[in-house]
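Student: only geometry, no sequence info:
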């Protein structure tokens, strides 16, 4: 695993969920101000979380079908998966501490 955020597309979604026991997927778009505010916090959290989880992100403008499948209606939304199954979801701005706490609670 890496301390970097992995940008994924719909084609990479399923394989990304199997790359780690715990995977976070941040759904965002470049026209969303809270999404843009959250981006540096998400990257910093990836460094703090390290090997505990894989942090990934999906741009809804390029990959709307997964968001539709998961029922994502507002962004930013972070969905946490454990062993490929959704275990938690947070809609709205989530700071670095909140992201670390989210991973530690799984």
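Tutor: Received the coordinates, thanks. All figures in this text were calculated on a predicted structure; none of them were measured in a lab.

Student: all contacts plus neighbour counts: C-alpha atoms, from now on.
Tutor: Will do.

Student: quick one: the strands in this protein?
Tutor: Ranges of strands in the chain, per DSSP state E, are 6-7, 22-28, 54-59, 77-82, 85-91.

Student: From the chain's centroid, how far away is the longest helix along the chain?
Tutor: Longest helix in the chain by number of residues (criterion: DSSP state H): helix 33-49. Counting by CA atoms, centre = their mean, to the nearest Å, helix 33-49 is centred 10 Å from the centre of its parent chain.

Student: take the one below as the second:
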């Protein structure tokens, strides 16, 4: 599987999974967001089958960004069964993101 690009129409379906879902709120003009993109591709490979990695473009989905109080980007939120359970802002190395996700894979 690859990193999912989601929008308002598919968002609820994406976050209501039996596995943790990391959603990256980003924008194409954001330098740290662009740096994070390839890192999230690697993260997705590491957690494939155990978690889902998705992205939301805040320029195209302002209502979603507002709903989740996204004040700065990139912001990543981990959802479990549709509920936001953890969040992190700013660029993070792959290892830290994988750690963040794995904490919620075991926390069932």
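Tutor: Looks like it arrived, so ask away. Not measured: the values here are computed from a predicted model.

Student: Next, the TM-score between them, please.
Tutor: The TM-score (TM-score structural alignment, normalised by the length of the first structure) is 0.94; 104 aligned residues with a CA RMSD of 0.9 Å.

Student: returning to that earlier point: for the longest helix of the first structure, give me the average deviation versus the second structure.
Tutor: Here helix 33-49 of the first structure, set against the second structure after superposition, deviates by a mean of 0.4 Å using mean CA distance after the TM-score superposition for the first structure.

Student: That helix maps to which residues in the second structure?
Tutor: Mapped onto the second structure using TM-score structural alignment, helix 33-49 of the first structure spans residues 31-47.

Student: And for stretch 58-65 of the first structure?
Tutor: Using TM-score structural alignment, stretch 58-65 of the first structure pairs with 56-63 in the second structure.

Student: What residues of the matching stretch count as buried?
Tutor: 56-58 (16 or more other CA atoms under 10 Å).

Student: sorry, back to before: now the strands of the first structure in CSV, with distance to residue 105 of the first structure?
Tutor: Putting the strands of the first structure into CSV (distance: least, CA to CA, whole Å) gives the following:
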stretch, distance to residue 105 of the first structure
strand 6-7, 21
strand 22-28, 11
strand 54-59, 15
strand 77-82, 10
strand 85-91, 10
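
Student: Tell me which of those strands lies nearest to residue 46 of the first structure.
Tutor: Evaluated over these, closeness to residue 46 of the first structure peaks at strand 54-59, with 6.1 Å, by CA to CA.

Student: And for that closest one, what's in contact with it?
Tutor: For strand 54-59 of the first structure, the external contacting residues (CA atoms under 8 Å, 6 or more residues apart in numbering) are 1-2, 4-10, 19-20, 22-30, 42, 46.

Student: Next, the angle from it to strand 22-28.
Tutor: Angle, strand 54-59 of the first structure to strand 22-28, by axes from the mean of the first three to the mean of the last three CA atoms, to 10 degrees: 20 degrees.
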